[in-house]
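> One predicted model, sequence on top.
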Amino acid sequence: MSIIHRFSFPDKTKHAVLQFPTNFDLHSSVGDIVEFEALPDKYWKITQKIFKVSQYNTVEYVDYKTDEVENPYP
């Protein structure tokens, strides 16, 4: 089953929500840092992770809220 993962960014960045389906379980948690090819040289810390569960007890989508952080690589 494909789960849609939706990453939202702070309003000040004016980035649209990044949304993509996966056929695997994306293991990311609050506090993790993510880099997207679509947003090069930017790093995002996950601040919230919200699951939408259907009436059939399956996950329809996962929403992630993020904040921009400095490059974690020295």
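Alright, I've got the coordinates. Residues are numbered from 1 along each chain as shown.

> going forward, measure contacts between C-alpha atoms and count neighbours the same way
Noted.

> Enumerate every residue touching Glu60.
Counting by Cα atoms under 8 Å, 6 or more residues apart in numbering, Glu60 touches 3-4, 51-54.

> let's see it at 6 Å
By Cα atoms under 6 Å, 6 or more residues apart in numbering, the contact set of Glu60 is 3, 52-53.

> Can you say which of those are buried?
Buried positions within these, assessed by neighbour count (16 or more other Cα atoms under 10 Å), are Ile3.

> Pasting the second one now:
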Amino acid sequence: MRLTRQTNYAMRILMYCAANTERLSRIPEIAAAYSVSELFLFKILQPLVENGLVETVRGRNGGVRLGRPAEQISLFDVVRVT
């Protein structure tokens, strides 16, 4: 099974958020960590948010965090929504 580039980066976003559960992860730092554009990450985040895999917090101190515990998110969930 081949994963799309979008699914690959969606998994990376989720892993980054899972590794940083004590705080919100900001889009610019995720983009810098994986050398990808912020606009591409926003495109990938939209279906993840719509399906409850991640939550976003708007504003100056906003960011992204997992929508449910990492143990409850499967690869199938990510492939299905991306």
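Sure thing, it's come through. As the structure is a prediction and not an experimental result, all values here were calculated from the model.

> How alike are these chains, TM-score-wise?
Put the two chains on top of each other and the TM-score (TM-score structural alignment, normalised by the length of the first structure) is 0.33; 46 aligned residues with a Cα RMSD of 3.9 Å.

> hmm, back to that, make a markdown table out of the contacts of Glu60 of the first structure and add secondary structure.
Output for those, formatted as a markdown table (DSSP: H, G, I helix; E, B strand; the rest coil):
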| residue | secondary structure |
| --- | --- |
| Ile3 | strand |
| Lys52 | strand |
| Val53 | strand |
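
> so can I have CSV of the contacts of Glu60 of the first structure showing distance to Phe20 of the first structure?
Putting the contacts of Glu60 of the first structure into CSV (distance: Cα to Cα, whole Å) gives the following:
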residue, distance to Phe20 of the first structure
Ile3, 8
Lys52, 15
Val53, 17
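
> Trp44 of the first structure touches Asp67, doesn't it?
Yes. Look at Trp44 of the first structure against Asp67 with Cα atoms under 6 Å: they come within range, at 5.4 Å.

> circling back: return the member of the contacts of Glu60 of the first structure nearest to Asp63 of the first structure.
Asp63 of the first structure has its nearest neighbour among the contacts of Glu60 of the first structure in Lys52, at 8.0 Å by Cα to Cα.

> Would you check that the closest one makes contact with Arg6?
No. If you go by Cα under 6 Å, Lys52 of the first structure and Arg6 don't touch, sitting 11.2 Å apart.
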